[in-house]
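Undergrad: Have a look at this prediction, sequence included:
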Amino acid sequence: MPEALSFKAPKGLSLFFGLLVCLFFVQPLAQAEPPTRLRVATKSAPPFVILTESDMQGMVIDLWKAVSSDLKLNYEMKTYRTMGEVLKAVETGQADLAIGPISVSAQREAILDFSQPFFQGGEGIATVKKAGSVMDGLLSIMNLNLLRALGALATVIFIFGILIWAFERRKNTSQFGGSILKGMGQGFWWSAVTMTTVGYGDKAPVTFLGRSVALVWMFASVITISGFTAAISSSITLSNLQSKVTGLGELSHTRVGAAHSTSGSLFLSDLKIQYKSYENIESALTALEKGELDAVVHDLPILRYLVAQKASRNLVVLGENLHSENYAFALPQGSPLREALNQSLLRFLDTPRWQQIQDSYFH
């Protein structure tokens, strides 16, 4: 009877198969572990990021909560004082992601990656109001529009003067009689003093039609003169609230401030405009309000929000958008999170909910 063949595997081969079996069973266990806890960097930038003592709010925070929930991300928030610190944390690996109104620029793109943009902003100017003299206000309204308004008013006065003369000239000859020119002049006089509510009482209609015209003109003149007076007063008031800086062209010879490492400071540097750097935008606006600066350059949406929150009578934000730019999330170069983040962002930005979030902070 032949002997049974026996085979003894080499020691190294047995060890290989043993490791293979271990990997087969261990891999599902590794996949079952919770996802890595992302470190998310941000800074205060109302209304995009609003920091409170116990919570974070703001338009970008709402956006991030929606995206992180969609991707089922586990994360922790890390706050910094300046945008420069936020971006440095991402660049050096201290943070996996930065959220906020982060402007996409060529300089930043060289060291970071960015997500799909979620908002279009731009640079704006905050400045202080200066009070003009009353004479400046009067000169500002002395234009063609004022002459047209005065001409229209004189025409209406003349029309009612003609009507009262036509109805009164036969039965009220003592007041509206005489030649046509004299009678029309008396009618114009009556119409003017009635409109201004002076009403000397030297002339009064006696006929039914004359009194009817007078009644209509009394009510119409109150509305007419009130509107005319309000328009002139408004023009004088607006002219007295001129801003100290009116546009980009004046920044090169005024005292300008900007927050450190922001798109506003980069914008001024690119234009070779000297400026004073501040740790944050709030400090720059405080200096502006105290008269230490003539203008502050920063993200236009943030300037509008902060000045409105201050309810200051001295600060004003100019309407000009100096330079349009997109806001996006910042990631380290080659981040594996970027593709999934972009897909989730695009899905959410296309929903009515995103528009509702924007409206809640900007309207």
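TA: Arrived safely, thanks for sending.

Undergrad: hey, let's count contacts and neighbours off CA atoms from now on
TA: Fine.

Undergrad: which stretches of the stretch 151-300 of the chain form strands?
TA: Counting by DSSP state E, counting those that start in this stretch, the stretch 151-300 of the chain has strands at residues 241-243, 256-259, 276-278, 295-299.

Undergrad: Now render the ones you listed as a markdown table, adding mean neighbour count and distance to Thr224.
TA: Converted to a markdown table, these look like this (neighbours: other C-alpha atoms under 10 Å; distance: least, C-alpha to C-alpha, whole Å):
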| stretch | mean neighbour count | distance to Thr224 |
| --- | --- | --- |
| strand 241-243 | 18 | 26 |
| strand 256-259 | 27 | 46 |
| strand 276-278 | 16 | 51 |
| strand 295-299 | 29 | 41 |
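
Undergrad: Okay, one more to line up with it:
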Amino acid sequence: MLLLESLAAVAQSENAIPQPDTTQTETASKTMTVGVRHQPPFAIKTETSDGNDWDGVSVQLWREIAEDLGIQYEWQEVAADEEIGRLRNGDVDIVISAIATPEGERQLDFTQSYYVSSLGVAQPRQRKILDTVGAVLSPRFLKTCLWLSLLLLVVGAVVWSFERNKNDEMYATNPAQGLWDSFWWAGVTLTTIGYGDKAPITIGGRVVAMLWMLVAIGLTSTLTATITSIFSQDATGDLSNVADLKSMKVGTIGDSNAAQVLQQQQIDFQSFNSPQAGLQAIDDGDLDAFIYDATLLRNAQSITVKFSGIAL
């Protein structure tokens, strides 16, 4: 979070005090218009009997600066998408609730950073039965099952080709029944269950079986990690890596740092005007994840959404 300002005159007057400071006198006599918007915990809008009052980290910091420099000021509420335009048009002299972005820095001057935050992820808090069903029926899970089935069928077919004429008690000579028997054996061997109801007895069958056991050791680990990732992505929402976001419905604030990061990662997203709108979309089931500044997300009140951090 950065303080966006146009106080060149004030900064110069503070650094040059040896002689009568006419610049500071002029600054003090002028009432500055300070742009601000509701953005907890940096700027918090409170309704009072006399109108609106402001509090928060940025507000208190500005009040201390204004008091030290003797600046008279008045608050002016501005929308998030109006900050740059109203500053450039001269409608406000300074905006204290702005977040520095590459686009903004090309048009305006920002102060040094006084608060640094990371990106956060907001997701549905509760796991639903339909989420689990959706994970099982998701294209990624079905694709994994398809490739695994084809692999088991191929390995089983090779074993059956060796066993069908010499081990017909375990592997039927009928192609349909025999391939099913060998498919079953390949699956049982992969999972290391080993019922023992079927086993190759030929040299060729046992060689294939030994090779399949060795391959299955590494394949089982990969398969477990893949299935866990699918269920955590589609059901629990506990993201393990950025790649999970590519198959999810993601939202963020347009023209924000989060939006630029998502674009760099080639992740499609839906734009919103405020964090509250994005969190509401999660509550309504329209989004799987909302990416934005972690501090602002944690201060956006929502009891149905949980927050987490992820390196993007």
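TA: Great, that's in hand. Model, not experiment: these values are computed from the prediction.

Undergrad: what TM-score do we get after superposing?
TA: TM-score of the superposed chains, computed with TM-score structural alignment, normalised by the length of structure 2, equals 0.52; 185 aligned residues with a C-alpha RMSD of 3.0 Å.

Undergrad: okay, the strands of the stretch 151-300 of structure 1 in TSV with distance to Lys182 of structure 1 next?
TA: What follows is the strands of the stretch 151-300 of structure 1, written out as TSV (distance: least, C-alpha to C-alpha, whole Å):
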stretch	distance to Lys182 of structure 1
strand 241-243	47
strand 256-259	65
strand 276-278	71
strand 295-299	61
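
Undergrad: From Trp54 of structure 2, how far off is Gln76 of structure 2?
TA: To Trp54 of structure 2, Gln76 of structure 2 is 11 Å away according to C-alpha to C-alpha, to the nearest Å.

Undergrad: His38 of structure 2 corresponds to which position in structure 1?
TA: With TM-score structural alignment as the criterion, the equivalent of His38 of structure 2 in structure 1 is Ser44.

Undergrad: isn't Ile302 of structure 1 right up against Ser44?
TA: No - contact between Ile302 of structure 1 and Ser44 fails when scored by C-alpha atoms under 8 Å: they sit 10.7 Å apart.

Undergrad: my read: the match of His38 of structure 2 touches Ile50, true?
TA: Yes - using C-alpha under 8 Å, Ser44 of structure 1 makes contact with Ile50 at a distance of 5.7 Å.

Undergrad: which of these two has more neighbours?
TA: When neighbours are counted by other C-alpha atoms under 10 Å, Ser44 of structure 1 and Ile50 differ, and Ser44 comes out ahead with 22 against 16.

Undergrad: Now for that one: which residues touch it?
TA: Each residue near Ser44 of structure 1 by C-alpha atoms under 8 Å, 6 or more residues apart in numbering is listed here: Ile50, Leu51, Thr79, Arg81.

Undergrad: likewise Met195 of structure 1?
TA: Ile157, Trp217, Met218, Ser221, Val222, Ile225.

Undergrad: Now list the buried members of those.
TA: Neighbour counting by 16 or more other C-alpha atoms under 10 Å classes Ile157, Trp217, Met218, Ser221 among those as buried.

Undergrad: Widest-spaced pair of those?
TA: Pairwise distances across the buried ones among the contacts of Met195 of structure 1 peak at 11.4 Å for Ile157 and Met218 (criterion: C-alpha to C-alpha).

Undergrad: For stretch 115-134 of structure 1, buried residues please.
TA: Across stretch 115-134 of structure 1, burial judged by 16+ other C-alpha under 10 Å covers 115-119, 121-129, 131-132.

Undergrad: Just the closest of the residues you listed to Ala284 of structure 1, please.
TA: Ala126 (10.0 Å).

Undergrad: for the closest one, helix, strand, or coil?
TA: Three-state call for Ala126 of structure 1 (DSSP: H, G, I helix; E, B strand; the rest coil): strand.

Undergrad: Counterpart of it over in structure 2?
TA: Using TM-score structural alignment, the partner of Ala126 of structure 1 in structure 2 is Ala122.

Undergrad: I figured its match was touching Thr295, is that so?
TA: No - the criterion here is C-alpha under 8 Å, and Ala122 of structure 2 misses it with Thr295 at 11.5 Å.

Undergrad: For the stretch 51-200 of structure 1, which segments count as helices?
TA: Under the criterion DSSP state H, counting those that start in this stretch, the stretch 51-200 of structure 1 carries helices at the ranges 59-71, 83-91, 106-109, 134-141, 144-168, 173-176, 180-195.

Undergrad: and of those helices, who's closest to Leu15 of structure 1?
TA: Among those, helix 59-71 sits nearest to Leu15 of structure 1 (C-alpha to C-alpha), with 40.1 Å.

Undergrad: In structure 2, what stretch matches that closest one?
TA: The aligned range for helix 59-71 of structure 1 is 57-69, by TM-score structural alignment.

Undergrad: what's the neighbour count on the aligned partner of Gln274 of structure 1 in structure 2?
TA: Here Gln274 of structure 1 is matched to Asp268 in structure 2, going by TM-score structural alignment. If you count neighbours by other C-alpha under 10 Å, Asp268 of structure 2 ends up with 16.

Undergrad: list the contacts for Asp268 of structure 2?
TA: Taking C-alpha under 8 Å, 6+ apart, we find Asp268 of structure 2 in contact with Lys246, Lys249, Val250, Leu262.

Undergrad: Alignment lookup: the third one to structure 1.
TA: Put plainly, it is Val250 of structure 2. Taking TM-score structural alignment, Val250 of structure 2 has Val256 as its aligned residue in structure 1.

Undergrad: is it true that its match touches Ser269?
TA: No - in this structure Val256 of structure 1 lies outside contact range of Ser269 using C-alpha under 8 Å: 11.7 Å.

Undergrad: which residues sit against stretch 216-234 of structure 2?
TA: For stretch 216-234 of structure 2, the external contacting residues (C-alpha under 8 Å, 6+ apart) are 131-132, 134-136, 140-141, 189-191, 238-240, 244, 248.

Undergrad: and the two most separated of those?
TA: For the contacts of stretch 216-234 of structure 2, the farthest-apart pair by C-alpha to C-alpha is Thr189 and Met248; their separation is 34.3 Å.

Undergrad: the more surrounded of those two?
TA: Per other C-alpha under 10 Å, whichever of Thr189 of structure 2 and Met248 has more neighbours is Thr189, with 21 against 16.

Undergrad: so that one sits in a strand?
TA: No - counting by three-state DSSP, one finds Thr189 of structure 2 to be helix, located in no strand.
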